[in-house]
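**Q** Okay, structure incoming, though there's no sequence with it:
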């Protein structure tokens, strides 16, 4: 049967799938969470594969349902505001029936959580590419923060990596909009292993809360565990909110250690001021010559160590000096003077993080065309054509 209010056909066929969500036809179930399911579906109007996130609001009191739906609408609005290639796009939603759903960009790939749980040899070999991917995460967060959105739940399970190594931030379910009073001071919402101290204490949060969480994810990539993890949630929260800083281990005294220390500062005022500043510091640490080597087999905990053999399913997207891993030389050399001009053109659309994006694109590209395409992927679709023309004229 079909719910007349939001068009969800609730009767399942022999496949065990719902028949439809409005016009969207489910193909398979992708995952199940505490509050609902995610399906791979097809939009028959344009023959496009989409992900449909269905959330169950049944069994809630009237008051709880109203709060639940408000948070649901916040997720839709937050993701829709954040148009960026590193953020999963939202296409459609319905919230007037018993099964609200969001229609999103379908992203084939793997969560960062899954990558971090792979066998030790594969996980160790993936460290350089995973560290570099955090620059893309910061680029997406820069766009979100510029739109007045704080994600508030950055963690490995909310970061998708495609087979090509592209990054997609997901799940803005507890995001806080600058214009919203939802989840005010006094709420503790997030994931303890990655949340900032002020978030754990129910205090006011801002964009620096996301930067702390990003640093916590970076720490886990390099060390094999979150920075303040302990045996129980209570112990984790005590470490998180206590005065002691994160133990940087073998990274103490290195440029990467300085990046982690600032990103994980307990006082928000001591952290990076923006995602762009964080990205630039991380990029400098990655490019630093002569630093003590950041050897993945030395940094990771013994249980996570393994060989540094090739990791074919996650190609590194930029250089990572001092790891003992050799990347194929690039065939593209950015013409003299073009970097500054390209940075200026991109900065007009994305702000100060443009410098890092241009450097990263130049390191990854094997041709001028690929360099331009990589940069155009960081701007809104309606801006890409103009940027492509401008960049092409410079090269």
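**A** Happy to help now that I have it. Predicted, not measured: the structure shown is a model, and the values here were computed from it.
**Q** use CA for all of it now, contacts and neighbours both
**A** Will do.
**Q** quick check: longest helix of this protein.
**A** Of all segments of type helix in the chain, defined using DSSP state H, the longest is helix 120-146.
**Q** And the residue nearest in space to the middle of the chain, how far from residue 73?
**A** Centroid-nearest residue in the chain, with C-alpha atoms, centre = their mean: residue 169, separated by 3.3 Å. In this structure, residue 169 and residue 73 are 18 Å apart, going by C-alpha to C-alpha, to the nearest Å.
**Q** Same question for residue 210.
**A** 21 Å.
**Q** More neighbours: those two, which one.
**A** residue 210 (26 against 18; other C-alpha atoms under 10 Å).
**Q** shouldn't the more buried one be in contact with residue 155?
**A** No - contact between residue 210 and residue 155 fails when scored by C-alpha atoms under 8 Å: they sit 9.6 Å apart.
**Q** Structure two is appended below for comparative analysis:
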């Protein structure tokens, strides 16, 4: 049989189509632009033949209803962790939903990356994303929407670290039901026991599915797997092993939380997403308090740039600075965009313990999802230190070390390197260059500078500019 080639439409309704983002059995999703307000959208279109095919299966006949259901369910939800619906309509026989376009990837893709590399997701990052998911579910449940298909493929991770729920195609609304009691609908490995039983469901069904997702994020393994009949037997009758049996570093509080969410009887689970979220934030607060900053800053850019304080330079060895309230407020706002309301507590705790801007940046950076966000914090605090004229204990040690050691690198070369580096990492470049020069020959100096560069920068080209003093700094 010859495969049919789908022609990319130039326009659907008023939306100008740019390219295909994805295809499924039911729909195609395009990247498109709304010319009225110059906004990019993810334009989800149902296959035209499904709208009018009277000879398909019962499941096929339900697809258009699911499409409309998605528009109605997500359309009533306005929340930072739920993909927004902007528009619904039909044009030239094509039904479409205009959705918020979220750059990034699905949680399923992120899990696959970690599985391929044999690495685990950082616990704090997992709990921050999950707190965002619970916040979104609490909001949806409060306005009468039960998602019914919470799974990694329906969770998007945006570049700045936000977790967003998408695909409300089989959501249950308080104004009616897409399926009747006795019908089974969902994704097998993430369905609740009551979904398998075809029983009446409520918000606690979503919490069971969320528990499955959390288990997978923590361990890299779905707790229920195998053939459909095997998965159904597991979900209905078997409790999975505790997450810590598959990821030994997990604390017992996490085990208890996950296993409670996976209880077979809804009455034994959390009563609400909001109640679970409150408990999760308390656990997150406790876990961050347990973490020794000297053990965690190794994942931040500060260490890669040679700027982390030595092991004996903790808050216990130096009095915390009196941080300007406006700086702390700015840090809190930026952190809140990644971790939500817990940002206020995290900033207050870090500020109370940090004796210099480097330590403060390190303590906050571990809660951020990527290098770009961590670099933003580092740069912000470096600017604060420069503008306020504060010489932190760590900076004083660097200066003292430079005087005592006697850098083998010509000061003019260090200054040139600082100027060149500043175009890529900001004001902190001068300290990076000075640190790189300590006790180094030219080869070691260049290697340290190259390690401080963002991954997107051509390191060889950068190093070449250090041998051409008259080249422009930018």
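**A** Perfect, I can see it now. Only a predicted model underlies this, so the values are computations on that prediction, with no experimental measurement involved.
**Q** And the TM-score between them?
**A** For this chain pair, the superposition-based TM-score is 0.69 by TM-score structural alignment, normalised by the length of structure 1; 304 aligned residues with a C-alpha RMSD of 3.4 Å.
**Q** helices and strands around the longest helix of structure 1, which ones?
**A** On a contact count with 3 or more C-alpha pairs under 8 Å, 6 or more residues apart in numbering; DSSP states H and E, helix 120-146 of structure 1 meets strand 167-169, helix 207-223, helix 275-287, helix 296-299.
**Q** Make a markdown table out of these and add distance to residue 78 of structure 1.
**A** Below are these laid out as a markdown table (distance: least, C-alpha to C-alpha, whole Å):
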| stretch | distance to residue 78 of structure 1 |
| --- | --- |
| strand 167-169 | 12 |
| helix 207-223 | 14 |
| helix 275-287 | 17 |
| helix 296-299 | 36 |
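**Q** Go through the ones you listed and name the closest to residue 339 of structure 1.
**A** helix 275-287 (15.4 Å; C-alpha to C-alpha).
**Q** Which residue range of structure 2 does that closest one align onto?
**A** Against structure 2, the aligned range for helix 275-287 of structure 1 is residues 273-285 (TM-score structural alignment).
**Q** Tell me which residues of the matching stretch come out buried.
**A** In terms of neighbour count (16 or more other C-alpha atoms under 10 Å), stretch 273-285 of structure 2 has its buried residues at 273-274, 276-277, 280-281, 283-285.
**Q** Quick one: the residues you listed as JSON lines, columns for distance to residue 324 of structure 2 too.
**A** Converted to JSON lines, the buried residues of stretch 273-285 of structure 2 look like this (distance: C-alpha to C-alpha, whole Å):
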{"residue": "273", "distance to residue 324 of structure 2": "36"}
{"residue": "274", "distance to residue 324 of structure 2": "33"}
{"residue": "276", "distance to residue 324 of structure 2": "34"}
{"residue": "277", "distance to residue 324 of structure 2": "31"}
{"residue": "280", "distance to residue 324 of structure 2": "30"}
{"residue": "281", "distance to residue 324 of structure 2": "26"}
{"residue": "283", "distance to residue 324 of structure 2": "29"}
{"residue": "284", "distance to residue 324 of structure 2": "26"}
{"residue": "285", "distance to residue 324 of structure 2": "23"}
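**Q** Between the residues you listed, which sits nearest residue 82 of structure 2?
**A** Among the buried residues of stretch 273-285 of structure 2, and counting by C-alpha to C-alpha, the member closest to residue 82 of structure 2 is residue 273, at 14.7 Å.
**Q** Settle this for me: that closest one is touching residue 137, isn't it.
**A** Yes - Residue 273 of structure 2 is within contact range of residue 137, at 6.2 Å (criterion: C-alpha under 8 Å).
**Q** Leaving out the residues flanking it, which one is nearest to residue 106 of structure 2?
**A** residue 156 (4.3 Å; C-alpha to C-alpha, 6 or more residues apart in numbering).
**Q** Tell me the spacing between the one you found and residue 263 of structure 2.
**A** Separation of residue 156 of structure 2 from residue 263 of structure 2 (C-alpha to C-alpha): 26 Å.
**Q** before we move on, the earlier item: what's the most distant pair in the buried residues of stretch 273-285 of structure 2?
**A** Farthest apart among the buried residues of stretch 273-285 of structure 2 by C-alpha to C-alpha are 273 and 285. That separation is 18.1 Å.
**Q** Quick one: residues contacting residue 50 of structure 1.
**A** 40-43, 103-106 (C-alpha atoms under 8 Å, 6 or more residues apart in numbering).
**Q** are any of these buried, and which?
**A** When the contacts of residue 50 of structure 1 are checked against 16+ other C-alpha under 10 Å, the ones flagged as buried are 40-43, 103-106.
**Q** quick check, nearest of those residues to residue 341 of structure 1?
**A** residue 105 (32.5 Å).
**Q** How much space separates the residue mapped onto the closest one from structure 2 from residue 200 of structure 2?
**A** Applying TM-score structural alignment, one finds that residue 105 of structure 1 aligns to residue 100 in structure 2. Residue 100 of structure 2 sits 31 Å away from residue 200 of structure 2, going by C-alpha to C-alpha.
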